[in-house]
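# coordinates only, sequence not included:
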């Protein structure tokens, strides 16, 4: 008698692909930039990159040391960091408040969402002449430019987070008769947190982008001013110092928000977890 083959349902085929690629690499966000640095170093050392157009990395390091030694880089860096910090301090609460007003009220969405989308479509450079006329060329104008750039990503992603809250939680809150304040505290804010943190990642990098625009116009301090002055004198290595600084500041700002996101949302099972 032939033995019956086991039914196909009893054999579990091995998965060819895993949805969980394993533990995150330590300091994985640095691997790509280090690869770019290696390519830059190799191209400069082999002569593939003309030093007249792109200074080698060792010259950039030497220039950075010289700028730090005479105090110029430290002063410009502190000025830029202060502007970004103030822009974030004003832009983030404004974006959150607008998202809450729009996400929790149909009238709020009708009145707020359209103007925010218009601001999203208007380039920063198009606003500069108007802001200069209103606010002058001082620090207020620069901080306002950064804050306006920060508001949009915080609003959009927080608003999407609010719209994505599971309706079962809303029904549960209604069944236990939660008050408005308790509903916002227990349901709305935790539900919007993933969207808010994603918006924060865009906001911190956007802040540095808008800082470049602000500092290239009538500034007397900051990384952008240092780069513009170097352009006047043809100092390519100083310009590259500024570009590298902007890139590193954006990279580590994003990494800081990702760390907060990982801690705050540790309960979620994700592909990267």
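Alright, I've got the coordinates. The structure displayed is predicted, hence computed values, not measured ones.

# please make it C-alpha for all contacts and neighbour counts, starting now.
Will do.

# and residue 95, what is it in contact with?
By Cα atoms under 8 Å, 6 or more residues apart in numbering, residue 95 lies in contact with 150-155.

# where does it sit: helix, strand or coil?
Here residue 95 takes the helix state, with states given by DSSP: H, G, I helix; E, B strand; the rest coil.

# tell me the buried residues in stretch 174-190?
Burial within stretch 174-190, assessed by neighbour count using 16 or more other Cα atoms under 10 Å, is assigned to 183, 187-190.

# do the same with stretch 218-225
Quick answer for stretch 218-225 (16+ other Cα under 10 Å): 219, 221-225.

# and the residue lying closest to residue 29 once chain neighbours are set aside, how far from residue 23?
Computed as Cα to Cα, 6 or more residues apart in numbering, the closest residue to residue 29 that is not its neighbour in sequence is residue 255, at 7.4 Å. Separation of residue 255 from residue 23 (Cα to Cα, to the nearest Å) stands at 17 Å.

# comparing those two, which shows the higher neighbour count?
A count of neighbours by other Cα atoms under 10 Å puts residue 255 above the other of residue 255 and residue 23, at 16 against 9.

# residue 272 in helix, strand or coil?
coil.

# that one reaches residue 28, doesn't it?
No: using Cα atoms under 8 Å, residue 272 makes no contact with residue 28, being 11.5 Å away.

# quick one: which helix or strand includes the residue nearest to residue 29?
Secondary structure assignment for residue 255, by DSSP states H and E: helix 236-264.

# now for that helix, which elements pack on it?
helix 57-69, helix 189-215, helix 223-232 (3 or more Cα pairs under 8 Å, 6 or more residues apart in numbering; DSSP states H and E).

# packed most tightly, which of the ones you listed would that be?
Most buried of these by mean neighbour count (mean count of other Cα atoms under 10 Å) is helix 189-215; its value is a mean of 22.

# now that helix against helix 223-232, angle please.
30 degrees (axes from the mean of the first three to the mean of the last three Cα atoms, to 10 degrees).

# quick one: distance of helix 189-215 to the chain centre.
The chain centroid and the centroid of helix 189-215 are separated by 5 Å under Cα atoms, centre = their mean, to the nearest Å.

# put this beside the first:
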């Protein structure tokens, strides 16, 4: 029971500031401090949420955006993980590919949108490519960094004890690299939603970004704010899942052990 209460208390503390901001926002709107033409009250945004939920439009657009985001995440994440492992474990692979990848990493991937539209049009492939490209580099860099920062004395000790290469990887190298890899995972999830927001507002016929742009055309400010808040909540949910997975996989790590 004490563990459950401690967990609920931690969750509650994290939501204190967002709730306080919402209350201040609502009060400021009610007293006219924030004009409705600048920022609608939270109650108006909630009314828009209920209206779109009843029509089915909101759930449909959330489902489309979530599918796009995680399809791009899986593609870019797996490729980034593969390159990170290859370059972390093989000096030859790192010498061949790392310099090129680091040069490409310094190109803002959102700046490629005009070129991506010319390549793929405005169909799903363009959004998938942009999300995958945005996700690739955080996963790649942090996987490579994690492997490179594994204590070489532990690796040498494993070899002395006669561990096979696969056993050495799964028992020594991978656990040592996991903390850095999870940092890359959480960072990539943030990049994933950021990329999708931009991609959907430029070339989409469905999704939350499309819903926000349509609302802008009709001056429906409450729907625009609602779309932004839903993006934020989806990002928070994805980060919470990543943190839970991190805690479950790193129970042995001192930083994740309960005091």
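Nice, I can see it. Since the structure is predicted, the reported quantities are computational estimates derived from the model, not experimental observations.

# and the buried residues of stretch 174-190 of structure 1, which is closest to residue 126 of structure 1?
The shortest approach to residue 126 of structure 1 among those belongs to residue 189, at 34.3 Å (Cα to Cα).

# can you find the partner of the closest one in structure 2?
Counting by TM-score structural alignment, residue 189 of structure 1 corresponds to residue 174 in structure 2.

# which part of structure 1 matches the strand or helix carrying residue 95 of structure 2?
Under the criterion of DSSP H and E, residue 95 of structure 2 resides in helix 91-105. On the basis of TM-score structural alignment, helix 91-105 of structure 2 is assigned to residues 106-120 in structure 1.

# which residues touch that stretch?
98, 101-103, 152.

# residue 46 of structure 2 matches what in structure 1?
Using TM-score structural alignment, residue 46 of structure 2 sits opposite residue 61 in structure 1.

# now do its match against residue 238 of structure 1, distance only.
Per Cα to Cα, residue 61 of structure 1 is found 10 Å from residue 238 of structure 1.

# do the same with residue 40 of structure 1
As for residue 40 of structure 1, its distance to residue 238 of structure 1 is 16 Å (criterion: Cα to Cα).

# have a look at the two and say which one is more surrounded.
Counted by other Cα under 10 Å, residue 40 of structure 1 and residue 238 do not tie: residue 238 has more neighbours, with 25 against 17.

# and that one, what pairs with it in structure 2?
Residue correspondence to structure 2 (TM-score structural alignment): residue 238 of structure 1 is matched to residue 223.

# surely residue 250 of structure 2 meets residue 256?
Yes: with contact defined as Cα under 8 Å, residue 250 of structure 2 reaches residue 256; the gap is 6.4 Å.

# and for whatever residue of structure 1 lines up with residue 158 of structure 2, the neighbour number?
Per TM-score structural alignment, the equivalent position to residue 158 of structure 2 in structure 1 is residue 173. Residue 173 of structure 1 is flanked by 17 other residues according to other Cα under 10 Å.

# contacts only, for residue 173 of structure 1.
With Cα under 8 Å, 6+ apart, residue 173 of structure 1 has these contacts: 183, 187.

# do the same with residue 214 of structure 2
Neighbours of residue 214 of structure 2 in contact, by Cα under 8 Å, 6+ apart: none.

# what does it correspond to in structure 1?
Residue pairing (TM-score structural alignment): residue 214 of structure 2 is matched to residue 229 of structure 1.

# burial count for residue 78 of structure 2?
For residue 78 of structure 2, the count of nearby residues is 17 (other Cα under 10 Å).

# again, but for residue 267 of structure 1
Neighbours of residue 267 of structure 1 (other Cα under 10 Å): 8.

# and what of residue 27 of structure 2?
By other Cα under 10 Å, 15 other residues sit near residue 27 of structure 2.

# repeat that for residue 9 of structure 2.
Residue 9 of structure 2 has 11 nearby residues by other Cα under 10 Å.

# in what helix or strand does it lie?
Residue 9 of structure 2 belongs to helix 2-30, assigned by DSSP H and E.

# list the helices and strands that helix packs on?
helix 42-55.

# just give me the mean distance for the helix it packs on relative to structure 1.
Here the mean offset of helix 42-55 of structure 2 against structure 1 after fitting is 0.4 Å, by mean Cα distance after the TM-score superposition for structure 1.

# now do that helix against helix 221-249, angle only.
Interaxial angle, helix 42-55 of structure 2 versus helix 221-249 (the same axes, to 10 degrees): 80 degrees.

# ranking by neighbours, what's the top pick from the contacts of stretch 106-120 of structure 1?
In terms of neighbours by other Cα under 10 Å, those top out with residue 152 at 26 neighbours.

# next, the residue mapped onto it from structure 2: secondary structure please.
Under the alignment by TM-score structural alignment, residue 152 of structure 1 pairs with residue 137 in structure 2. Following three-state DSSP, the label given to residue 137 of structure 2 is helix.
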